[in-house]
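Undergrad: I would like to see how this sequence folds:
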Amino acid sequence: MTQTRVAMWSGPRNVSTALMRSFGARPDTLVVDEPLYAYYLATTGLDHPGRAEVLASQPHEWDDVAAALTGPLPDGVRVHYQKHMTHHLLPEVGRDWIGELANAYLIRDPAHVVASYAKVRGAPDLADLGYAQQAEIHRAYGGPVVDAADLLRDPAGVLRRLCEALALPWTEAMLSWPAGRRATDGVWAPHWYASVESSTGFAPYSSSPAEVPARLRPLVTAAMPYYEEMAAHRL
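TA: So this is what the prediction gives:
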């Protein structure tokens, strides 16, 4: 059996956990949730909700994480789906291991990301949003790009094209899943996953404009060139 390691690089305040649910609904797939999170917290010293639990649940060295993500997979697993947050990819993290993965990217309009982020984490900076890191990985390794808005407008169509781009068989199982928590969810799930835990599929697309606080509009402007660069390649 051919085994594929899919690294889905996303920024925060996206539909990344719902997309992880979608892949987790495949019978051939094992998912891993933000494997660099403990490394990121240990290195930056940031105090995120559930910090102690996160630090206890994962390795603190990025090279240990990379070795696990590129190592042997269990029998019967065709797809190893890795949900990554691009802001966890700090400058000191080596990049060579990324080339061993089938890289893909989940993007979202910065105005909506910043508006959503500001409601839960105050004032982010550009590094917190991961746009520059996402563009860096794409320039180096390529791979399919999915825009969250397109995914919510047409889940079946976008997921079909994503599977084709990753040389994976399409299955309609990716369109729905049982509500509830998963054993594969990160230990931070109680702090962040209430919405996805109640979901059974992708939420309907909303065309409501983003309400960005005036103080954060320069951040949207700074992130936009990276988003537009990635959006030019979207499926």
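Undergrad: C-alpha from now on. contacts and neighbour counts both.
TA: Fine.
Undergrad: would you list every one of the helices in the chain?
TA: For the chain, helices defined by DSSP state H occupy the ranges 16-24, 37-44, 51-57, 62-70, 110-121, 126-129, 131-141, 148-153, 155-165, 189-192, 194-197, 217-231.
Undergrad: quick one more, to check against the first:
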Amino acid sequence: MRIAMWSGPRNLSTAMMYSFGARFDCAVVDEPFYGPYLRMTGLDHPMRAEILAARPESADDVAASLTGPVPGQKPHFYQKHMTQHMIPGMPRDWMGQMVNVFLIRHPARVIASFGAKWDGFGLADIGFSQQTELFEYVQALGQTPVVVDSADIRRDPKGMLSKLCDAIGLPFDPAMLHWSKGGHPADGVWASHWYGAVHNSTGFAAAEGDLPVLTGNAAALLEQALPHYERLERVKI
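TA: Model prediction:
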């Protein structure tokens, strides 16, 4: 099974990659389109030079790797994808060979978390509009995409991961609830900038508290992102 997990940044996406990577039967890959995305957009992301050096592949080469032999000859292949990477010009035909899952998180939490790491971002940088567009694309392929909310996973990791595995036709493995501290060999080179909290973890964090209160530009961005979140939230498992 090849699982394409689609989210924006700061969505529990790295913890989910670690969760599936803890399975003995599952290979994982971390944001494979990040290099092509930066080359195609020219964006000045943190660690841009290091990312471009570590991810020299073309977008077509990345797509071929996602549908080619699974690393380590594992039976399953979990792919952590960022929705904002799928700009015009990125190949999409490979998505038809995937079980496509959409990982959502309330945009107030995403905006607050992302803003602590990077200034001057907008709607295009946090992936909500692209998540809606990709969800509709997968539907047009004839699939019924699975949607899971990160808040539900943090409230009940075992219950929600069991539910997710059932929804995609994969047996639940209790190993998914824990991982080794310090990162994963599949981490992208950017992990040192973004993954500090999850590197210090050995499992999913506890349930989140109240939503952060946003003001100014952050509040305006929340207003733009919220309809996209609510659209997918209505069909979550």
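Undergrad: thinking again about what came up before, nearest to V77 of the first structure, out of the helices of the first structure?
TA: helix 16-24 (11.5 Å; CA to CA).
Undergrad: Identify, out of the helices of the first structure, the most deeply packed stretch.
TA: With neighbours taken as mean count of other CA atoms under 10 Å, the helices of the first structure reach their highest mean count in helix 16-24, at a mean of 22.
Undergrad: Against the second structure, what's the mean shift for that one, could you check?
TA: Mean deviation of helix 16-24 of the first structure from its aligned counterpart in the second structure after superposition (mean CA distance after the TM-score superposition for the first structure): 0.5 Å.
Undergrad: helices or strands up against that helix?
TA: Applying 3 or more CA pairs under 8 Å, 6 or more residues apart in numbering; DSSP states H and E, one finds that helix 16-24 of the first structure makes contact with strand 29-33, strand 79-85.
Undergrad: quick revisit: dump the helices of the first structure to JSON lines, plus distance to G180 of the first structure.
TA: Formatted as JSON lines, the helices of the first structure follow (distance: least, CA to CA, whole Å):
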{"stretch": "helix 16-24", "distance to G180 of the first structure": "10"}
{"stretch": "helix 37-44", "distance to G180 of the first structure": "22"}
{"stretch": "helix 51-57", "distance to G180 of the first structure": "20"}
{"stretch": "helix 62-70", "distance to G180 of the first structure": "26"}
{"stretch": "helix 110-121", "distance to G180 of the first structure": "22"}
{"stretch": "helix 126-129", "distance to G180 of the first structure": "27"}
{"stretch": "helix 131-141", "distance to G180 of the first structure": "30"}
{"stretch": "helix 148-153", "distance to G180 of the first structure": "20"}
{"stretch": "helix 155-165", "distance to G180 of the first structure": "21"}
{"stretch": "helix 189-192", "distance to G180 of the first structure": "11"}
{"stretch": "helix 194-197", "distance to G180 of the first structure": "5"}
{"stretch": "helix 217-231", "distance to G180 of the first structure": "32"}
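Undergrad: among the ones you listed, which is nearest R95 of the first structure?
TA: Closest approach to R95 of the first structure among the helices of the first structure is made by helix 131-141 (8.6 Å; CA to CA).
Undergrad: Off-centre distance for that closest one?
TA: 14 Å (CA atoms, centre = their mean, to the nearest Å).
Undergrad: Need the residues that contact it.
TA: For helix 131-141 of the first structure, contacts defined as CA atoms under 8 Å, 6 or more residues apart in numbering pick out 9-11, 86-87, 89, 98-99, 103, 105, 126-127, 223, 226-227, 229-230.
Undergrad: Report the angle between that helix and helix 217-231.
TA: 20 degrees (axes from the mean of the first three to the mean of the last three CA atoms, to 10 degrees).
Undergrad: Let me know which of the helices and strands packed on helix 16-24 of the first structure is the nearest to Y193 of the first structure.
TA: strand 29-33 (11.9 Å).
Undergrad: Superposed on the second structure, what's the mean shift for the closest one?
TA: Using mean CA distance after the TM-score superposition for the first structure, the mean distance for strand 29-33 of the first structure is 0.4 Å.
Undergrad: tell me what that strand is packed against?
TA: Taking 3+ CA pairs under 8 Å, 6+ apart as the contact cut, strand 29-33 of the first structure packs with helix 16-24, strand 79-85.
Undergrad: Let's have those in JSON lines, adding distance to D185 of the first structure.
TA: Converted to JSON lines, those look like this (distance: least, CA to CA, whole Å):
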{"stretch": "helix 16-24", "distance to D185 of the first structure": "9"}
{"stretch": "strand 79-85", "distance to D185 of the first structure": "10"}
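Undergrad: Show me the one of these that comes nearest D154 of the first structure.
TA: Nearest to D154 of the first structure, of those and by CA to CA, is helix 16-24 at 13.1 Å.
Undergrad: That closest one aligns to what range in the second structure?
TA: Aligned by TM-score structural alignment, helix 16-24 of the first structure falls on residues 13-21 of the second structure.
Undergrad: how about the helices and strands packed on strand 29-33 of the first structure, which one is nearest T44 of the first structure?
TA: strand 79-85 (14.8 Å).
Undergrad: what range in the second structure matches that closest one?
TA: Aligned using TM-score structural alignment, strand 79-85 of the first structure spans residues 76-82 in the second structure.
Undergrad: what about that stretch, distance to the chain center?
TA: 8 Å.
Undergrad: residue contacts, the equivalent of D119 of the second structure over in the first structure?
TA: In the first structure, D119 of the second structure lines up with G122, judged by TM-score structural alignment. Contacts for G122 of the first structure (CA under 8 Å, 6+ apart) come out as none.
Undergrad: what do you get for G182 of the second structure?
TA: G182 of the second structure neighbours (CA under 8 Å, 6+ apart): 199-201.
Undergrad: close enough to count as contact, E100 of the first structure and L69?
TA: No. Assessed by CA atoms under 8 Å, E100 of the first structure is found out of contact with L69, at 9.4 Å.
Undergrad: quick one: what's aligned to A67 of the first structure in the second structure?
TA: In the second structure, A67 of the first structure lands on A64 (TM-score structural alignment).
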